[in-house]
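1. structure of the sequence below:
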Amino acid sequence: MVFSSRIAGGEHHCIDLANAQAALGHTVHVIGPAGSAIEHALDDRVRYHGLRLPLLRGLRVRRLTAKLGAEIVHGHLGPACKAAAAATGRARVGTLHVGYKAHHHARMDALVCVNSAQVGHLKDFDGMHRVIYNWAPERSSACCAAKATARTLRAELGIPASALVIGCVGRLHAAKGMHTLIEAFQRHAPAQAHLVLIGEGPQRAELEALRKDDPRIHLLGFRWNVDELLGEMDLYVSSSREEQFPLAILEAMRARLPIVATATLGAREMLDPARSAIVPVDDAAAMGRAIAMALEARVRDNRRPVEYDMDRYDRAGAVRATLGLYHDVLARQGVEMHDLAGLSVEDARG
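-> The predicted model follows:
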């Protein structure tokens, strides 16, 4: 369950988890708002239920999950967890994509922590909890062929092959700190470098104004084929003011890009400071200096790929761990869940 009309990190995770569980043979339903883009990103084996109004959402969720005979109700992001808590008689699980908030999560039976620091904030929580890292969702033209652009990034934007390209992926919202990134880029990046922001959101007009008439800064909007776009970049910057576990950083790691990131909880846990630059939040000067140094190193290393240890962020392992948590919650409630452990890792990957 996730109540969002657009797709960002938490929504991508919900979609990919639902698709993986359906591929393993589970009966999976997703509840969200009517008309959401989420419906069209789900596997054909997953049924979507769109609620037209947010009124009495908890009551409607309780009735719908009872009608469906759901054993597990899994909420993603705060509003969905709050509604899932009303589904009494079901095992209620929530994922802390943003962080623990008692009014959203205290009544859940179990919580998935996406970083180890979150565990320390669960002192008043009586249910089960488990640290399960997210994984980088597949976002390429191969999996979203009808939605991907046909041209390469550089051809589309007129960027020379020799120019250095800095990328950032995320919702255009003040919490993502892209206004700081634009300032850092304009002050410190080489004159021939380009900055590409991928995403959509309420801060677009403000970012357009900050960009002014700088032809090197591109607001690309929402794109499905993030993997291909990252493949044409030279540096990834995560400028967020707060992140629990940024999927975009995982995508940049998978693309083997050097990374500059603000010192959020997620970035500090995911990145090795010896291999990536971690800078203070909202510090345009520090970010700009780190960007300049990273680009210098990129040229010096002849754009050599950066190798990251991705074993902790394995999709199949995380799906198995999530199903294991479901089993444990149901066992505590005296309910036996059908065991699909015999299916292979390839099945889990869908």
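2. from here on, contacts and neighbour counts on C-alpha atoms
-> Noted.
3. need the nearest residue in space to residue 249, chain neighbours excluded.
-> When the adjacent residues along the chain are set aside, residue 249 lies closest to residue 238, with 7.0 Å between them (CA to CA, 6 or more residues apart in numbering).
4. please apply the same query to residue 50.
-> Of all residues not flanking residue 50 in the chain, residue 34 sits nearest, at 3.8 Å (CA to CA, 6+ apart).
5. again with residue 237
-> According to CA to CA, 6+ apart, the nearest residue to residue 237 is residue 260 (4.8 Å).
6. after the helix or strand containing the one you found, which helix or strand is next?
-> Using DSSP states H and E, residue 260 sits in strand 259-262. Counting by DSSP H and E, the next helix or strand C-terminal to strand 259-262 is helix 265-270.
7. name the residues of that following helix that are buried.
-> Residues of helix 265-270 classed as buried: 265-268, 270 (neighbour count, 16 or more other CA atoms under 10 Å).
8. next one: stretch 67-81
-> Neighbour-count burial for stretch 67-81, counted by 16+ other CA under 10 Å, picks out 70-81.
9. cool, and stretch 58-66?
-> 58, 60-62, 65.
10. what does stretch 184-192 give?
-> Going by 16+ other CA under 10 Å, stretch 184-192 has these buried residues: 184-186, 188-189.
11. about what we covered before: what's the residue nearest to residue 249 in contact with, if anything?
-> By CA atoms under 8 Å, 6 or more residues apart in numbering, the contact list for residue 238 reads 168-169, 248-249, 259-262.
12. list the contacts of residue 152.
-> Per CA under 8 Å, 6+ apart, neighbours of residue 152: residue 229.
13. picking that back up, among the buried residues of stretch 67-81, which are in helices?
-> If you go by DSSP state H, the buried residues of stretch 67-81 have 78-81 in helices.
14. what is the nearest of those residues to residue 116?
-> If you rank these by distance to residue 116 using CA to CA, residue 78 comes first, at 18.9 Å.
15. where's the spatially closest residue to residue 13 that is not a sequence neighbour relative to residue 226, distance?
-> Nearest residue to residue 13 in three dimensions, chain neighbours excluded: residue 137, at 6.9 Å (CA to CA, 6+ apart). Remark: distance between residue 137 and residue 226 (CA to CA, to the nearest Å) = 10 Å.
16. run this one through as well so I can compare:
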Amino acid sequence: MERMTLDLSRTLARRGDLVSITCTDTAGYLAGVAHRDGIPLHVVPPGRGGRGLLRHLRELRPDVVHLHMAPWLKTALGARAAGAPLVTTLHGVPENVGPMGLRSMRLAARATRHVVLVADSLSEWALERLRVAEHKVCTILNGIDVEEYAPDGPARDLRGELGIAGEAMIVGTVARLAPVKNQQLLIRAVAESRLPGVHVVLVGEGECRA
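-> Predicted structure coming up:
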């Protein structure tokens, strides 16, 4: 999610749009990268009833508010007060959402111009559980700038570090090591394929790291 936010912000800034990032908790590593790229970053706790966020958006006066996993209803209220349409990207199905939380999300969805899904598998959650109007929903898969992750040296050197032969096939994934990412599916699929000499490389950090 942080990577997507940064990539999108940098792309918009390069084409001449004025972009700023607002965090409702801590900025984390976003702060250093955003500062390096000249993108303003604000840390604004929502405050009681979302007043802090509402005040910030009124002062900022954005043309569009794009939300990623922040307090949805409070952001929707702030965007409306600022006169800006709200676009929300759903990165997954939240866990342990009770009746009150679900009601809050449904109210926020009504005040949202567009809801973007990062995978088609989220459509049932958005359409049936959140009751988002179908014309508001679309799927945009996450993109990765592969040039940014191109190794500085020959690929053979990296293969050597991993103990993998130069001509061997590699199948890999770069993601958070967590059950929701389901790296087990990739491992099982490669095992069932019975292709000789295939190596699986998992890159990431998380609770499932051995």
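17. thinking again about what came up before, tell me, how many neighbours does the aligned partner of the residue nearest to residue 50 of the first structure in the second structure end up with?
-> The alignment partner of residue 34 of the first structure in the second structure, by TM-score structural alignment, is residue 26. In terms of burial, residue 26 of the second structure registers 13 neighbours under the definition other CA atoms under 10 Å.
18. ok, residue 26 of the second structure to residue 45 of the second structure distance?
-> 9 Å.
19. dump the residue contacts of residue 324 of the first structure.
-> The contact partners of residue 324 of the first structure, taken as CA under 8 Å, 6+ apart, number zero.
20. give me the element it is part of.
-> Judged by DSSP H and E, residue 324 of the first structure forms part of helix 315-332.
21. what residues of that helix count as buried?
-> For helix 315-332 of the first structure, the neighbour count (16+ other CA under 10 Å) marks 315-323, 325-330 as buried.
22. and the strands in the second structure?
-> Remark: strands of the second structure, listed N- to C-terminal, are 21-23, 41-43, 65-68, 86-90, 114-117, 137-139, 169-174, 198-203; assignment by DSSP state E.
23. could I get the ones in helices among the buried residues of stretch 67-81 of the first structure as JSON lines with distance to residue 20 of the first structure?
-> As requested, these are arranged in JSON lines below (distance: CA to CA, whole Å):
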{"residue": "78", "distance to residue 20 of the first structure": "22"}
{"residue": "79", "distance to residue 20 of the first structure": "23"}
{"residue": "80", "distance to residue 20 of the first structure": "20"}
{"residue": "81", "distance to residue 20 of the first structure": "21"}
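24. and which of those residues is nearest residue 150 of the first structure?
-> When these are ranked by distance to residue 150 of the first structure (CA to CA), residue 80 comes first, at 35.3 Å.
25. relative to residue 102 of the first structure, how far out is the closest one?
-> 14 Å.
26. same question, residue 151 of the first structure
-> Per CA to CA, residue 151 of the first structure is found 46 Å from residue 102 of the first structure.
27. give me the more crowded residue out of the two.
-> residue 102 (15 against 9).
28. list the residues that contact the more buried one.
-> Listed by CA under 8 Å, 6+ apart, residue 102 of the first structure has no contact partners.
29. just give me the match in the first structure for residue 90 of the second structure.
-> That one, residue 90 of the second structure, aligns with residue 96 by TM-score structural alignment.
30. for its match, what are its contacts?
-> With contact taken as CA under 8 Å, 6+ apart, residue 96 of the first structure is in contact with 76-78, 111-114.
31. now the second structure: which of the residues you listed match?
-> With both residues aligned by TM-score structural alignment, their matches' CA atoms under 8 Å, the contacts of the contacts of residue 96 of the first structure that the second structure also has are 76-77, 112-114.
32. pick the one among these closest to residue 299 of the first structure.
-> Minimum distance to residue 299 of the first structure across those is 34.5 Å, recorded for residue 114 (CA to CA).
33. I'd like to know how far that closest one sits from residue 318 of the first structure.
-> Residue 114 of the first structure is 11 Å from residue 318 of the first structure, by CA to CA.
34. before we move on, what about residue 124 of the first structure?
-> Noted for residue 124 of the first structure: a distance of 26 Å to residue 318 of the first structure, by CA to CA.
35. try residue 112 of the first structure
-> 11 Å.
36. helices of the second structure, residue ranges please.
-> Ranges of helices in the second structure, per DSSP H, are 2-14, 30-36, 51-60, 72-82, 99-110, 123-124, 155-162, 183-193.
37. give me the residues contacting the shortest one.
-> Same thing as helix 123-124 of the second structure. residue 117.
38. now do the first one
-> Residues outside helix 2-14 of the second structure that contact it (CA under 8 Å, 6+ apart): 18-21, 30, 34, 37, 39, 68, 142-143.
39. distance from stretch 28-47 of the second structure to the middle of the chain?
-> Distance of stretch 28-47 of the second structure from its chain centroid, counting by CA atoms, centre = their mean, to the nearest Å, is 16 Å.
40. likewise for stretch 80-89 of the second structure?
-> Offset of stretch 80-89 of the second structure from its chain centre (CA atoms, centre = their mean): 18 Å.
41. once aligned to the second structure, how far is stretch 60-67 of the first structure on average?
-> Following superposition, stretch 60-67 of the first structure is found to deviate from the second structure by 1.6 Å on average (mean CA distance after the TM-score superposition for the first structure).
42. in the second structure, what stretch matches that stretch?
-> Aligned by TM-score structural alignment, stretch 60-67 of the first structure corresponds to residues 52-59 of the second structure.
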